[in-house]
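Trainee: Fold the stuff below for me.
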Amino acid sequence: MTNEAQAIADTRRWLERAVIGLNLCPFAKAVHVKAQIHWAAYLPAGEDGLVDTLLAEAAALVACEAAVRDTTLLIAPNTLPDFLDFNDFAVRAERLLARAGYDGVLQLATFHPQFQFGGTEVDDIGNATNRAPYPTLHLLREESVSRAVEAFPEAEEIFERNIETLEKLGAKGWAALDTGPGAATP
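Mentor: Here you go, the predicted model:
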């Protein structure tokens, strides 16, 4: 079982090497440098308490000023190892967040070690844009996303640029980033 320190260290390493290092998300560096990312871990093997933890993290995020906590990464290293199960969970979680009043306030982005976009093959390098060391639920403030998109005039081109970056890097280059579980030691 992965502990909290390991889960956060591995996910931070992935963020720094892949997301920021490859500029997969041009908005990530600023919140990371300003220490505005809240790192949280859900450690049980079962998903029973994950929704409650996600809702608690959403409430905590909204209760903070964006300058203090702009986004939250909730890492679930020991649960939902199957991507399809995780994807189903994410759909339910989005509905529950909306019912809890976070529609238009927070967005949920998802990352998983086996992430696969619809219509792609498992080994398609483009899937790496959403592959993290562990199942991860990313809570983002809608207003922060809107500000970031306004500041980045070609935001709709990010995905295409990411695919180009990953295709140039290739599977061996992605593996060389060493962003998998256990890569970082706390």
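Trainee: contacts, neighbours, all on C-alpha from now
Mentor: Noted.
Trainee: Pro133 is in contact with Ile8, isn't it?
Mentor: No: Pro133 is beyond contact range of Ile8, at 9.9 Å (criterion: CA atoms under 8 Å).
Trainee: Tell me the spacing between the nearest residue to Trp14 once chain neighbours are set aside and Asp85.
Mentor: Distances taken as CA to CA, 6 or more residues apart in numbering place Thr179 nearest to Trp14, at 4.8 Å, with adjacent residues excluded. Distance, Thr179 to Asp85, using CA to CA, to the nearest Å: 23 Å.
Trainee: do Ala93 as well
Mentor: Going from Ala93 to Asp85 by CA to CA gives 12 Å.
Trainee: Equivalent analysis for Pro77, please.
Mentor: Look at Pro77 and Asp85: by CA to CA, they are 14 Å apart.
Trainee: For those two, work out which one has more neighbours and name it.
Mentor: Summary of the neighbour comparison: Pro77 and Asp85, criterion other CA atoms under 10 Å, with Pro77 having more neighbours (26 against 11).
Trainee: now the helix ranked longest in the chain, how far from the chain's geometric center?
Mentor: Among all segments of the chain classified by DSSP state H, the helix with the greatest residue count is helix 158-176. In terms of CA atoms, centre = their mean, to the nearest Å, the gap separating the centre of helix 158-176 from the centre of its chain is 17 Å.
Trainee: Please apply the same query to stretch 92-107.
Mentor: For stretch 92-107, the separation from the chain centroid amounts to 17 Å (computed by CA atoms, centre = their mean).
Trainee: Then stretch 160-177?
Mentor: 18 Å.
Trainee: ditto for stretch 52-72
Mentor: Its chain's average C-alpha position is 15 Å from that of stretch 52-72, according to CA atoms, centre = their mean.
Trainee: Could you also give me the structure for this second sequence? I'd like to compare it with the first:
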Amino acid sequence: MTTPDSASAIADIQRWLKRAVIGLNLCPFAKAVQAKGQVHFASCDDDSFAGVLDALGREAGALLGMDSAERDTTLLVLPRGFDDFLLFNDLVREGDRLLSRRGLDGVLQLASFHPRFHFADAAEDDPGNNSNRAPHPTLHLLREASIDRAVEAFPDAEAIFGANIGKLRALGAEGWAALDVGASP
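Mentor: Predicted structure coming up:
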């Protein structure tokens, strides 16, 4: 298997964000920050936990070092070494621990996306899993204050998850494939 370069991996994530996340309105908060240029895309080519956690720490510092009007969120793409979903989950747990050790609980939140994501109670081929699938393993740093503001503005934020699962199941595997939001060959 050929490993994508950083530029290709970031382009894949940008296409996925535009066509799937925003295009299908999977996250009603994403369109505004993307339109304002407040989403930062970064890539880490390291395939070790230590290297990725170092990059995550740097990206967290860079995010917090900027005003949210300039940079509100960061997507850190991992094109190498984390194809295994369970290994990636271990990395996400370590990323959460890193943020906690740095005293960032309540300041930053870590979300994650993976090409092989599947909910524990769902079949691996359930189209609903696409709500958390991206073309490459990706760590998403979000500002808690921004999340709070978005939830206040969206009266039924908890309904988003269920609506997304229904939307993706209705779209089906063929509809998802037609979006062309996978990794570049």
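Trainee: Need the TM-score from the superposition.
Mentor: The TM-score (TM-score structural alignment, normalised by the length of structure 2) is 0.96; 183 aligned residues with a CA RMSD of 0.9 Å.
Trainee: What is the aligned counterpart of the residue nearest to Trp14 of structure 1 in structure 2?
Mentor: Aligned against structure 2 by TM-score structural alignment, Thr179 of structure 1 finds its counterpart in Val181.
Trainee: where does that match fall, helix, sheet strand or coil?
Mentor: Three-state call for Val181 of structure 2 (DSSP: H, G, I helix; E, B strand; the rest coil): coil.
Trainee: any idea how far it lies from Ala20 of structure 2?
Mentor: For Val181 of structure 2, the distance to Ala20 of structure 2 under the criterion CA to CA works out to 7 Å.
Trainee: What about the counterpart of Ala134 of structure 2 in structure 1, how many residues nearby?
Mentor: Under the alignment (TM-score structural alignment), Ala134 of structure 2 pairs with Ala132 of structure 1. Applying other CA under 10 Å, we find 26 residues neighbouring Ala132 of structure 1.
Trainee: Ala132 of structure 1 - that's part of a strand, no?
Mentor: No: secondary structure assignment places Ala132 of structure 1 outside any strand; it is coil (three-state DSSP).
Trainee: thinking again about what came up before, the match of Thr179 of structure 1: neighbour count?
Mentor: Here the count is done by other CA under 10 Å, and Val181 of structure 2 has 20 residues near it.
Trainee: show me the contacts for Asp96 of structure 2.
Mentor: With contacts defined as CA atoms under 8 Å, 6 or more residues apart in numbering, the neighbours of Asp96 of structure 2 are Gln109, Leu110.
Trainee: how much space is there between it and Ala60 of structure 2?
Mentor: 12 Å.
Trainee: Spatially nearest residue to Gly81 of structure 2, not counting backbone neighbours?
Mentor: Leaving aside its chain neighbours, Gly81 of structure 2 sits nearest to Asp47 (4.4 Å; criterion: CA to CA, 6+ apart).
Trainee: which ones are touching the one you found?
Mentor: Under the criterion of CA under 8 Å, 6+ apart, the neighbours of Asp47 of structure 2 are Leu78, Arg80, Gly81, Phe82.
Trainee: Quick one, which of the residues you listed are buried?
Mentor: Members of those that pass the buried threshold by neighbour count (16 or more other CA atoms under 10 Å) are listed as Leu78, Arg80, Phe82.
Trainee: Dump those into JSON lines; add distance to Thr3 of structure 2 as well.
Mentor: Converted to JSON lines, the buried ones among the contacts of Asp47 of structure 2 look like this (distance: CA to CA, whole Å):
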{"residue": "Leu78", "distance to Thr3 of structure 2": "10"}
{"residue": "Arg80", "distance to Thr3 of structure 2": "6"}
{"residue": "Phe82", "distance to Thr3 of structure 2": "11"}
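Trainee: ok, these vs Ala111 of structure 2, which is closest?
Mentor: Taking CA to CA as the measure, Ala111 of structure 2 lies nearest Leu78 of the buried ones among the contacts of Asp47 of structure 2, at 13.7 Å.
Trainee: Which position in structure 1 pairs with that closest one?
Mentor: Under the alignment (TM-score structural alignment), Leu78 of structure 2 maps onto Ala76.
Trainee: Look at the aligned partner of Ala120 of structure 2 in structure 1 and tell me its secondary structure.
Mentor: Ala120 of structure 2 maps onto Gly118 of structure 1 when the alignment is built from TM-score structural alignment. Of the three states, Gly118 of structure 1 takes coil under three-state DSSP.
Trainee: What's the local residue count around Gly118 of structure 1?
Mentor: Burial of Gly118 of structure 1, expressed as a neighbour count using other CA under 10 Å, amounts to 8.
Trainee: and the end-to-end length of stretch 176-185 of structure 2?
Mentor: Looking at stretch 176-185 of structure 2, the gap from its leading to its trailing residue is 17 Å under the measure CA to CA.
Trainee: Stretch 104-122 of structure 2 now?
Mentor: Using CA to CA, one end of stretch 104-122 of structure 2 lies 32 Å from the other.
Trainee: try stretch 35-44 of structure 2
Mentor: The first and last residues of stretch 35-44 of structure 2 sit 24 Å apart, counting by CA to CA.
Trainee: Could you do stretch 100-117 of structure 2 as well?
Mentor: 24 Å.
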